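dropping the sequence and predicted coords here.
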Amino acid sequence: MTTATQVDEYQLDALLDALKMDALKNIRRNLNLKNMSSLRKKELVQALTEHIPASVPERTKMMDLQQYTSIVALMTKSGIMPLEQIALEDVFYLSSIGYIHPSKQEDKPVVVMPTQVMKQFFSLDPKDVMADVNRNQKVSNILFGIVRYYGFADLAMVKQLVETYLEEEVEAEWLNNYISYLADYYGMFYAKDGYLIHQTIRELDSFKQVLETRGDLKYYPIPAESMLNLNRYESFEKTEQMAEFNQFLQDTYSLEAAQVNELMEQFLYKVQFGHGLQDVVKWFGEKVELKTEKDFNAIVEQIAKVVNNTRLWVLKGFTPLELAPQLEGSENQAPVKNNKIPRNAPCPCGSGKKYKRCCMK
């Protein structure tokens, strides 16, 4: 890591020379530079000093609004920004292609943009850049929306949805490249075997098998406003029931908002992966203390409300309540009933005992 006092000191060759060979090779791979694997360090530094700035025009055409905003922020601050003021995903990705470098200024961690890279960004036409950036932001939101609401989708469907929401045609090759670009940048989804897949799904076959039982059920049509204005930092669509449960957990168990948000996200992923009511209640019992029958019944009621109003991947984006007539008799996806736990029923904690002889005590 370098220590600098003036912007002029941030020359790309010097910054690259300070890196280890493995880091240089990683930049070469991320920029898809060929026929350089046999270069020695000095030769690789020289080659990267030429190719990194040259890649700016094409890379900029792939950026969405958040990414380009970070670039603009660096440019307006003469290429130096405190590390804490830039998103970590921007730090990881932009440093992986040599556009920014970690450094220190007055013993405080900063990131710096090499002079040669910054000059390339300044040379671009802002109007052309913003046209690409704004379009890319829409496509980015649509892709995040697809995996949020559906979990996964084949790439043909993805292309169709992008074109529908964007109201224009897109080239399949460009879209596939853009998906790969966003997957590398954000890591929220990945493409494999002709599918766009949520990052948490590693075994797709079980999901596909469940969907095969849905017959001719079409995917829930997400409104364009929800899709195009999606906040990608929210893993799930916010609902009134989620907000109520969130407040319930804070008030009942004196939990901090951050703790509750983490619990809610883990809980919702369990629901998406088909965990039943008993499993979820047992899991909550490990996180918060359920002392009485009243505690159990209260949290079961809250869980039931949330699950019944959550858009599920195995229901093609519908909620259990929206498909209630079609789900009768389906144990895994039917609406969850919030009846009180009978005294003689198996305890939700999974002990195998009757409720009255276990957690009800």
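Perfect, thanks for sending it.

every contact and neighbour count from this point should use C-alpha atoms.
Noted.

and for residue 329, the neighbour number?
Residue 329 is flanked by 9 other residues according to other Cα atoms under 10 Å.

ok, it to residue 209 distance?
Remark: distance between residue 329 and residue 209 (Cα to Cα, to the nearest Å) = 18 Å.

what's the answer for residue 124, then?
Here residue 124 is placed at a distance of 49 Å from residue 209 (Cα to Cα).

ok, now residue 271?
Distance, residue 271 to residue 209, using Cα to Cα: 17 Å.

residue 118 too?
As judged by Cα to Cα, residue 118 and residue 209 stand 50 Å apart.

run the chain-centre distance for the strand or helix carrying residue 145.
In this structure, residue 145 sits in helix 126-150 according to DSSP states H and E. Helix 126-150 sits 14 Å away from the centroid of its parent chain (Cα atoms, centre = their mean, to the nearest Å).

okay, now the one to match up with it:
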Amino acid sequence: MDNKIDQKTQKALLEALARANEHSRQLQDKREQQLWKKINIPVKLSDALNNLSKNELDKIRQNLGLKNLSSLKKGDLTGKLVNLIPVKFKDILYVLDLERYDMVKRMFKNAGPVMANNISVSKVESLMGYGIAFPGVHHNQKILFMPLELLDIFKEIDGKELETIVRRNTEWIKLTHGLLYYYGVMGASTMNNKINQLTGQEVDLLKYFKVLSAASDYYEQIEFSAYGYQDQRVYDAKKILDEQKARPSVDYYSFTKEQLLKAAEMDFIDRTPKLNNFTRFLLEYYDLTDKEIDEMMLQLINMINLDTKPTGMIKYLESRLEFPSFDMVQELTAKLMELYNHTRMWILKGHTPDELFQEEKRYLKPLPAESFRMGQTDSKLFDIRTGAKIGRNDSCPCGSGKKYKKCCGK
């Protein structure tokens, strides 16, 4: 009976997931149709803005900090933006980093358009949201284009000064991304001090905020909250900050500038010796592609930083891999604990549990091996260290002092 219920529930969940995926696909298709409209090149700013919805015009208004325009109807707002975007365009260019500057430069060299097949929708929307460039379809090709008026302004402004500012912005953005990759969350003043130290210059807070705000919208790697700056993977910023504050004697781990610039890249993986050991162990048992390995390592690193119990990580791996034997699971668990104890963690300000273990025994200890359920067909629970069956009323092998059913056996 229970098996039938489980099957019915599973079927219902799969059907719900399929419906959700279909709904998401339909929304994406609708958004694509809205974005990619046929246009003729060259394009005036007024024509580009007339193609936008009122919500899209409002996004430009908000991003450029244009006040007293929120009550205007679409036609009136379009007229105002036609005049105000050129006035603000120098300020817009001064928040760009190298990737967006190069794109603008290519549009200028092409007298307006560049191919947009490999640019994500979110990046297209960000460029449009700042009035930098607009999407369209020309000769059956998706393109991004700059209106004529903005091309003329870029020609006047482009030069050594802008290039210097773009390099500075690029460094600010990459260092911020790298810091948050390892620390998770940082207050504004703490971040400012770190950027000052790393660049050797006093950072203008207002300029820095404007640059990071535009970069957050474009790259979607960091977010702003009441707690300051946070990596987009962070689920509970307050919890991380509370954990960090619980260790006042522990300073932020000191990363080199080069380390932080590497960590700034999207989907960066910190390939530590223990992580490499873990991937080699998996490859001894499974024929996995580089992409599959990277996906699993990214997920495990995220799970560690999101405070997922090792049993949860084992279950995740079980959902991706078929475990051949209990002996293999024992070895897998040991390797996973090594990975856990040597992974840099947000709550530890970029340190690993192993690094802090000796000096901080009363706060933290490397995790012991945890029990593991050998798939759905085997209902026995085992202590990985001894192989003995664990009763639900027995003490939990994780060392918490609680009964198993109240701890890892939930």
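That came in fine, so what should we check first? Quantities reported herein were computed from a predicted structural model and do not represent experimental measurements.

drop the TM-score for these two in here.
Scored against TM-score structural alignment, normalised by the length of structure 1, the superposed chains reach a TM-score of 0.86; 349 aligned residues with a Cα RMSD of 2.7 Å.

so where is the helix holding residue 145 of structure 1 in structure 2?
Counting by TM-score structural alignment, helix 126-150 of structure 1 falls onto residues 159-183 of structure 2.

alignment lookup: residue 105 of structure 1 to structure 2.
Under the alignment (TM-score structural alignment), residue 105 of structure 1 pairs with residue 138 in structure 2.

check contacts around the residue mapped onto residue 47 of structure 1 from structure 2.
Mapped onto structure 2 by TM-score structural alignment, residue 47 of structure 1 lines up with residue 80. Residue 80 of structure 2 sits next to no residue when contact means Cα atoms under 8 Å, 6 or more residues apart in numbering.

so residue 109 of structure 1 is in which element?
Using DSSP H and E, residue 109 of structure 1 sits within strand 108-112.

what helix or strand is residue 53 of structure 1 on?
Under the criterion of DSSP H and E, residue 53 of structure 1 resides in helix 41-54.

how about that helix: buried residues?
Of the residues in helix 41-54 of structure 1, 41, 44, 45, 46, 47, 48, 49, 52, 53 count as buried by neighbour count, 16 or more other Cα atoms under 10 Å.

for the first one, which non-adjacent residue is spatially closest?
Spelled out, it's residue 41 of structure 1. In space, and not counting its chain neighbours, residue 41 of structure 1 is closest to residue 21: 6.3 Å by Cα to Cα, 6 or more residues apart in numbering.

cool, the last one as well?
Counting by Cα to Cα, 6+ apart, residue 53 of structure 1 lies nearest to residue 117, which is 4.9 Å off, once chain neighbours are set aside.

map the one you found across to structure 2 for me.
The pairwise alignment with structure 2 assigns residue 117 of structure 1 to residue 150, based on TM-score structural alignment.

quick one: what's aligned to residue 296 of structure 1 in structure 2?
Aligning on TM-score structural alignment places residue 296 of structure 1 opposite residue 329 in structure 2.

what helix or strand is that match located in?
Assessed by DSSP H and E, residue 329 of structure 2 sits inside helix 326-341.

where does the helix or strand that comes right after that helix end up in structure 1?
Once helix 326-341 of structure 2 ends, the next helix or strand along the chain (criterion: DSSP H and E) is helix 353-357. Mapping helix 353-357 of structure 2 onto structure 1 (TM-score structural alignment) gives residues 320-324.

and the closest residue to the match of residue 296 of structure 1 other than its chain neighbours, how many neighbours?
Distances taken as Cα to Cα, 6+ apart place residue 323 nearest to residue 329 of structure 2, at 6.8 Å, with adjacent residues excluded. Neighbour count for residue 323 of structure 2, taken as other Cα under 10 Å: 17.

any idea how far residue 323 of structure 2 is from residue 151 of structure 2?
For residue 323 of structure 2, the distance to residue 151 of structure 2 equals 59 Å [Cα to Cα].

what angle do the helix or strand residue 8 of structure 2 falls within and strand 141-145 make?
Here residue 8 of structure 2 sits within helix 2-35, counting by DSSP H and E. Inter-element angle recorded for helix 2-35 of structure 2 and strand 141-145: 60 degrees (by axes from the mean of the first three to the mean of the last three Cα atoms, to 10 degrees).

which SSE is immediately downstream of helix 2-35 of structure 2?
Toward the C-terminal end, the helix or strand that comes next after helix 2-35 of structure 2 (DSSP H and E) is helix 45-50.
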